[in-house]
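J.: Coordinates only, no sequence provided:
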């Protein structure tokens, strides 16, 4: 199987994840601008999650262009990543409903930690398919991949101290990953 089939499936799942998140919005009871104020926590949690799903989609797209041979291991690791990302709408809705209470924030951090670990496993598996290609191993040594789980764990730990501090770490990781790994783009140009 070619990687474009797995990429198309993943794109569909990620599109559904975003759709589910936006469907969580309920119409306000009033008909004026003031009625929208109570939606602010839900909108903010939606923005967090939309950006995260977009970051995963973008980086996943770049990563799958490096795949030369598809195998069952890659397919299962990809499904593991999609599993954790499919839980993002639940935690997004819970954060918004609870106005960023500690437990929903902690669970959001846990889900993001597990998604990042799954992405790392998928990346490692793709890199390991090419043991003699130094370009692949250079890509695997990303400071982003090493720092992100630490920041996600800080998200979980600080959720019970201050949801705002926890949110800061969520935003910080998003900023770090906003641009895809340029080394992948360079590698693809050289290919």
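T.: Yep, it's here. Here the structure is a predicted model, which means the values were calculated and not measured. Residues are numbered from 1 along each chain as shown.

J.: from here on, contacts and neighbour counts on C-alpha atoms
T.: Fine.

J.: The spatially closest residue to residue 126 that is not a sequence neighbour and residue 49, how far apart?
T.: In space, and not counting its chain neighbours, residue 126 is closest to residue 67: 6.2 Å by CA to CA, 6 or more residues apart in numbering. The gap separating residue 67 from residue 49 is 27 Å, by CA to CA, to the nearest Å.

J.: Which of the two has more residues huddled nearby?
T.: residue 49 (25 against 19; other CA atoms under 10 Å).

J.: can you count the residues close to residue 159?
T.: 24.

J.: Was I right to think the residue nearest to residue 126 contacts residue 1?
T.: No - Residue 67 lies out of contact with residue 1 (CA atoms under 8 Å); the separation is 11.0 Å.

J.: and residue 135, how many residues sit next to it?
T.: Neighbours of residue 135 (other CA under 10 Å): 14.

J.: Against that first model, consider the following:
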């Protein structure tokens, strides 16, 4: 099967996710410093989630660039990733509405952890389909950043019950770790084209 439909569908779903998140930003009935300040947690959670969606979109683009053909397992792994990403607007709204409290940070961490695991499953299915001589395997065979991210999410989830602000810091730190696009795949593709 051709990868174009998978890529187009994924791009469309991610665009809808961002649209849903921005619709969660409600304008107050009055504009003054007090009402604007009350919106700060909502805006802060939106920015963090937008950053995460952007990171996943960017890395998904690089990931799919290595794919020549897809099969049912890759399609289902991709849908699994999109499912967890589609829950980010709900978790973002919870974090913003309940001002980064323990339960909302727990939910946000669980969601991010599931996204990270789902991305790893998608990578694995692509490697299984294309073999160990494939570009993706060469690029991500150790995947230290991916494993550290999932471990970080689990630590953030544990802290959410006692110090939710530490969870928020961990989730932000992981996003900053990934904000620079992952060059491993680009590097392998460039080396292969020489």
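T.: Arrived safely. Note that the structure is predicted; figures quoted are calculated from it, not measured.

J.: The residue nearest to residue 126 of the first structure is in what secondary structure piece?
T.: Using DSSP states H and E, residue 67 of the first structure is not contained in any helix or strand.

J.: Buried ones in the helix ranked longest in the first structure, by neighbour count?
T.: For the first structure, the helix that runs over the most residues, judged by DSSP state H, is helix 102-128. Buried residues in helix 102-128 of the first structure, counted by 16 or more other CA atoms under 10 Å: 102-124, 126-127.

J.: Repeat that for stretch 139-154 of the first structure.
T.: 139, 140, 145, 148, 149, 151, 152, 153, 154.

J.: Please, which helix or strand holds the fifth one?
T.: Secondary-structure element containing residue 149 of the first structure, defined by DSSP H and E: helix 143-158.

J.: Check how far that helix sits from its aligned residues in the second structure, on average.
T.: Superposed on the second structure, helix 143-158 of the first structure shows a mean distance of 0.7 Å to its aligned residues (mean CA distance after the TM-score superposition for the first structure).

J.: Now do that helix: which range of the second structure does it align onto?
T.: With TM-score structural alignment applied, helix 143-158 of the first structure matches the range 144-159 in the second structure.

J.: which residues are contacting the matching stretch?
T.: 105-106, 109-110, 112-113, 116-117, 120, 166-168, 170-171, 174, 177 (CA atoms under 8 Å, 6 or more residues apart in numbering).

J.: cool, and stretch 93-103 of the first structure?
T.: With CA under 8 Å, 6+ apart as the criterion, stretch 93-103 of the first structure contacts 21, 24, 41-46, 104-105, 159-163.
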